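Give me a 3D structure for the following:
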Amino acid sequence: MSKKIIYLLSLLMALSLVFASCKKNAAGTGDLTPPPVDNETGKEDANQDTGLFEDYNKIPVSGAIKEYEVFQNTGRDTYRNPVVVSVGNGVVFAFGELRYETPGAANDVGINGENTVDIVYKSSQNSGYDWDSQLKYVGGQAGSKENAHGAPNVFLLNNNKIVVVATAGGGIGRTAYKVGETGKVESRVEYIFGTISGTEISWGKWTEVQLSSSKIIDEIKKVKAATGREEVFNQYGTAPGRGVVLNSGSNILLSLVVANQGSTKTEADIRELMGRYVLKGTVAGNTITWEAVEGQPIAYTTQNVTLGPWKETQLYGGTDTEPKFFVVPSPWAPSSVKNLKLGRAKGKNQTPTATSIVASEGAAGYVDLTGKWFGKNTYNPKDPKNGGNYSILTHVQETGANLAMYVLDNASDNFDVKGTWKVSIPDVTGTAAKSSSIDVLPDGTIIAGFEFGRPAEVPEGFDSGKLYKVFFARYSQAYIANKTGN
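Have a look, this model is predicted:
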């Protein structure tokens, strides 16, 4: 055999090894797609069991501690609406929606009575450094549109008890059928208990959220969706995010999104009229008794319009006597009522007023860091206390773009912005972004879930503007302070 032939055979073998390595690194995709973004720092300096830092001087400050594509879109299945939850001692859960197959899976509202949607999650035992390789399902896989659940509202009652409240049935999705017409499924909301053991959760059964005295849908239909129109609210659901827990877990507050979405039959049939209906849940074992906090659903659209200025409401704190809400604005409202600023309401029966924060639609993230915000100052990560009274808010500044993080001063309780950072993920091009979630670990580091970026390839029939990747991120407070200027 000539030297030339031997050389060519050796070259072919080397190329084969390179291609095999590339395929192995492609996260099981079977092609040459590069692996997802996965940046991490400081792992060797953290507690090897919990991933928590015990020495302040070893907490990374020059970059993110971890950035990871925790839910990876596969073909025609998409993931949306992340919710991150720290349960203590380094155990973290990341929840999200898995929307199956149809082009509608990328729509802003996954639950519309026609799509199959699961609430899924992954867990980490070391503060987000390492994650499950396989998806887990809240309450098991749906298997059909009749059993679909989406828009998870997650309540951590204590370190081993969790409740997920979710939209089911027709939700607040807009379809070719109006509510009441043949084929349009009625809205409902359901809850499920989970018992946490390490990084595992054992789930009970989905149970419908119901009032003892009347049906929720009947109460909603008593309220007109817009002044001067005969339309009424006829749909309801949840907004994804963290739920408000009161009285050491014996009560929870739930803000239902009430709506009239019309239908997609013609442009004239389209509606986007929204409000809220707040319930308090009293927890006893694995059951919850629900009662209305406000006398009736609150309508946000007081003008004679078909597209209102406000969309989904999220509770961010308060009590059952003085709940606190933020409300995202609608970019689709007519110019006469449009106000692209984050809305805020405090107290029962209050409608939103605009803050100074530029915003658009999508679920926002919020964490109250009262006594836990240190910014650039040193603190004891084994026992973070006596810090400043601040909060962190994450939300998009434009429709489907420009995710921003805000440090808010709690002193005025008026969303007083002390610093802003336009969040970015390395290797993710563009500014595409949507929903977000945020929480704090026991060592004072901050974790987040982001809908960010878009896939390079868009399946046929999908809207490229509504396909996002779902990331987990972890930051030191000093890094956030440097980025926000506070």
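
From here on, just use CA atoms for contacts and neighbour counts.
Fine.

in the stretch 351-486 of the chain, which spans are helices?
Along the stretch 351-486 of the chain, counting by DSSP state H, counting those that start in this stretch, helices occupy 477-484.

quick one, strands of it?
Taking DSSP state E, counting those that start in this stretch as the criterion, the stretch 351-486 of the chain carries its strands at 353-358, 365-373, 388-398, 401-409, 416-422, 433-440, 446-452, 469-475.

can you list those in a markdown table and add distance to Arg174 and mean neighbour count?
What follows is the strands of the stretch 351-486 of the chain, written out as a markdown table (distance: least, Cα to Cα, whole Å; neighbours: other Cα atoms under 10 Å):
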| stretch | distance to Arg174 | mean neighbour count |
| --- | --- | --- |
| strand 353-358 | 26 | 16 |
| strand 365-373 | 25 | 21 |
| strand 388-398 | 22 | 23 |
| strand 401-409 | 23 | 22 |
| strand 416-422 | 32 | 17 |
| strand 433-440 | 19 | 28 |
| strand 446-452 | 22 | 26 |
| strand 469-475 | 24 | 25 |
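
And the helices in the protein, which stretches?
Counting by DSSP state H, one finds helices in the chain at the ranges 3-24, 216-220, 477-484.

buried ones in the longest strand seen in the chain?
Longest strand of the chain, by residue count under DSSP state E: strand 270-284. By neighbour count on 16 or more other Cα atoms under 10 Å, the buried set for strand 270-284 is 270-282.

Please work out how many residues are found near Thr207.
14 (other Cα atoms under 10 Å).

quick one, what contacts it?
By Cα atoms under 8 Å, 6 or more residues apart in numbering, the residues touching Thr207 are Glu190, Tyr191, Ile192.

how about a markdown table for the residues you listed, with neighbour count and distance to Asn73 added?
A markdown table is the format used below for the contacts of Thr207 (neighbours: other Cα atoms under 10 Å; distance: Cα to Cα, whole Å):
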| residue | neighbour count | distance to Asn73 |
| --- | --- | --- |
| Glu190 | 19 | 26 |
| Tyr191 | 22 | 26 |
| Ile192 | 21 | 26 |
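
For the comparison step, fold the sequence that follows:
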Amino acid sequence: MSKKIIYLLSLLMALSLVFASCKKNSVTDALGGFTPDKVPEINNTDNTGSDGLFTNYTDLTHTEPIAKKEITRGNGTDYVRNPVVVNLGKGNLVVFAEFRYKRPGAANDVGIDGAGVVDIVYYTSKDSGKNWVTREKYVNQGGMQTTTVDASHGAPVVFYKSGNGSDGKIVVVATSGTGIGRDDTPVDQRGPSKVDYIVGTVKVSSGSDPVITWSDGWKEITGIKDKLVGTKFATAQISPTQYATHSARGVVGTDSKLYLPVTIAYQGTSDNWNNTYELMGHVLVVGNSIDNLTQWDVTGDTVVYPDNGKFTQYKEARATSKEKYIVVPSPSYGHSIMGKGQLGNGSASDNGVTASEGSAGYVLVPKWFGGSDYKIDNSSGSITISKVSQDPEENKVGILTHVQQQDKNMHMYVVNADGESKKNNGSYKIVDNGKSSSIDVLEDGTIITAAEEGLAGANRNYYIVFSRYSQKFINDQTTIAGN
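Take a look at the predicted model:
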């Protein structure tokens, strides 16, 4: 063998070792931050049915997440943000997100500011998140893609009601116009804020991907601007002139009404620190019925949070029930504890959860067993769960996910109903780098999330990651022994 061939073979071997080393070190475990290479995939779902649901409790994994999988990511030019996950039933899932074309967003990291094209898109799964249709679909009449700034929508709030044998109903409420964006242009020269909604019908069947039909277009929710007349932030003595949604799962009450806190704000401009503000509050908007949505009412008091003349103590709120909300703190104010309050009534107070800005995930778990075993029954053709011991089954326990610092350290908590306080004394660290998240529950009792986890690039170019956990894993990870 010639020296030249030996040299080339040696070079190839050396390069392969370097490549292997890079691959090994480029991705941390599920608790760490990701590099741009890939999301570390976890799959403990071999013993599920074709719908991805478990039928035997003993098949659940409790020592690590059941699953972790990348759904999509920003590509360095377009940005996918603010995921909202919805369990449609029968293994059918959908994740909505905000697709920001050719720009990361406004100076204050919102997609809608009247300057760029933004779509609400969605991704579907027919097997409880094991596999995803990763080609995005568009939330517009006829499923058409948005091509203009005026037709753009962002920050989706998603309401869903199962059809129980017939078509389900889904409502997406989103920001349009100029929203609460901040740039170099004065607020009064930027055009109006708008909040719009669109209604879809949902067909769900086991073994097939869900089909969502948007037969009508977006419609504006009116009356919000009029509600702001005469309102002022106490110290700044400035009136809110902007408003927007804050991405989250929406609350549908037992009365079928839709409960939505709309963020109100005065943001100022980004050209000069003296002109930069971040003053926020909310108004409560209620839809008459998800079954036949024809009217939205702006009701209750206009809530403004305490301010120091430039920033409020809290920022955007999301509903946790028809009466309550949680609200993220403002790092610019110097506050780092999440707030809680009564929708459309008074202001907020701390709930004890360390947090920063962004969209927090929350879900009330219908049946919480914590660290106890439970029974999964599929004998009737649909999955139900029930306790197997004398340990109590609780129905007023929530799961909350959010970052503890700006874009850093996403944690999961077990909380009391409405996120009013921590139930377990610890928290589970999900990932180093992240921001927005959402949560839902599957019929087999497992908890699912969709979140901005790990950086796929600069300027908050995140991976959108689906994860799944057993209740016991969450309970064990959020409980500090001896405390």
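
Please state their TM-score.
Put the two chains on top of each other and the TM-score (TM-score structural alignment, normalised by the length of structure 2) is 0.84; 443 aligned residues with a Cα RMSD of 3.0 Å.

Reformat the strands of the stretch 351-486 of structure 1 as JSON lines; add distance to Gly262 of structure 1.
As requested, the strands of the stretch 351-486 of structure 1 are exported to JSON lines (distance: least, Cα to Cα, whole Å):
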{"stretch": "strand 353-358", "distance to Gly262 of structure 1": "25"}
{"stretch": "strand 365-373", "distance to Gly262 of structure 1": "28"}
{"stretch": "strand 388-398", "distance to Gly262 of structure 1": "25"}
{"stretch": "strand 401-409", "distance to Gly262 of structure 1": "26"}
{"stretch": "strand 416-422", "distance to Gly262 of structure 1": "35"}
{"stretch": "strand 433-440", "distance to Gly262 of structure 1": "24"}
{"stretch": "strand 446-452", "distance to Gly262 of structure 1": "27"}
{"stretch": "strand 469-475", "distance to Gly262 of structure 1": "30"}
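
ok so, going back, which one of the contacts of Thr207 of structure 1 sits closest to Gly444 of structure 1?
Ile192 (29.5 Å; Cα to Cα).

In structure 2, point me to whatever sits opposite that closest one in the alignment.
The alignment partner of Ile192 of structure 1 in structure 2, by TM-score structural alignment, is Ile198.

what range in structure 2 matches stretch 84-97 of structure 1?
So stretch 84-97 of structure 1 sits over residues 85-98 in structure 2, by TM-score structural alignment.

tell me the contacts of the closest residue to Thr116 of structure 1 other than its chain neighbours?
Spatial nearest neighbour of Thr116 of structure 1, chain neighbours left out: Lys145 (4.2 Å); criterion: Cα to Cα, 6 or more residues apart in numbering. Applying Cα under 8 Å, 6+ apart, we find Lys145 of structure 1 in contact with Gly113, Glu114, Asn115, Thr116, Val117.

For the first one, which non-adjacent residue is closest in space?
For Gly113 of structure 1, ignoring the flanking residues on the chain, the nearest one in space by Cα to Cα, 6+ apart is Gly170 at 4.1 Å.

when you align them, which residue in structure 2 goes with that neighbour?
In structure 2, Gly170 of structure 1 lines up with Thr178, judged by TM-score structural alignment.

and the gap between the closest residue to Gly223 of structure 2 other than its chain neighbours and Pro192 of structure 2?
Nearest in space to Gly223 of structure 2, with sequence neighbours left out and distances taken as Cα to Cα, 6+ apart, is Val298 at 6.5 Å. Remark: distance between Val298 of structure 2 and Pro192 of structure 2 (Cα to Cα, to the nearest Å) = 18 Å.

again, but for Thr58 of structure 2
For Thr58 of structure 2 relative to Pro192 of structure 2 (Cα to Cα), the value is 55 Å.

between these two, which one's more packed in?
Counted by other Cα under 10 Å, Thr58 of structure 2 and Pro192 do not tie: Pro192 has more neighbours, with 18 against 13.

Make sure the more buried one is actually in contact with Gly181.
No - at 11.1 Å, Pro192 of structure 2 and Gly181 do not qualify as touching, with contact defined as Cα atoms under 8 Å.

hmm, back to that, quick check: which of the strands of the stretch 351-486 of structure 1 is nearest to Asn260 of structure 1?
Taking Cα to Cα, strand 353-358 is the member of the strands of the stretch 351-486 of structure 1 nearest to Asn260 of structure 1, at 21.2 Å.

Next, the mean deviation of the closest one compared to structure 2.
On superposition with structure 2, the mean distance recorded for strand 353-358 of structure 1 (mean Cα distance after the TM-score superposition for structure 1) is 1.3 Å.

who touches that strand?
Outside strand 353-358 of structure 1, the residues that touch it by Cα under 8 Å, 6+ apart are Asn339, Leu340, Lys341, Leu342, Gly343, Arg344, Ala345, Gln397, Glu398, Phe415.

Over in structure 2, tell me which residue corresponds to the third one.
What it means is Lys341 of structure 1. With TM-score structural alignment as the criterion, the equivalent of Lys341 of structure 1 in structure 2 is Ile337.

Number of residues surrounding its match?
For Ile337 of structure 2, the count of nearby residues is 22 (other Cα under 10 Å).

Same check on Ser16 of structure 1?
12.

corresponding residue for Leu253 of structure 1 in structure 2?
Per TM-score structural alignment, Leu253 of structure 1 is aligned with Tyr259.

Setting aside sequence neighbours, what's the nearest residue to its match?
Take Tyr259 of structure 2 and drop its neighbours on the chain: the residue closest to it by Cα to Cα, 6+ apart is Val286, 4.9 Å away.

That neighbour and Ile180 of structure 2: what is the separation?
Using Cα to Cα, Val286 of structure 2 is found at 21 Å from Ile180 of structure 2.

In this structure Asp150 of structure 2 contacts Ala115, no?
No - counting by Cα under 8 Å, Asp150 of structure 2 sits too far from Ala115 to count as a contact (9.1 Å).

In terms of neighbours, single out the busier of these two.
Neighbour count, other Cα under 10 Å: between Asp150 of structure 2 and Ala115, Ala115 has more, with 19 against 15.

contacting residues around the more buried one?
Val149, Thr178.

Cheers, nothing more for now.
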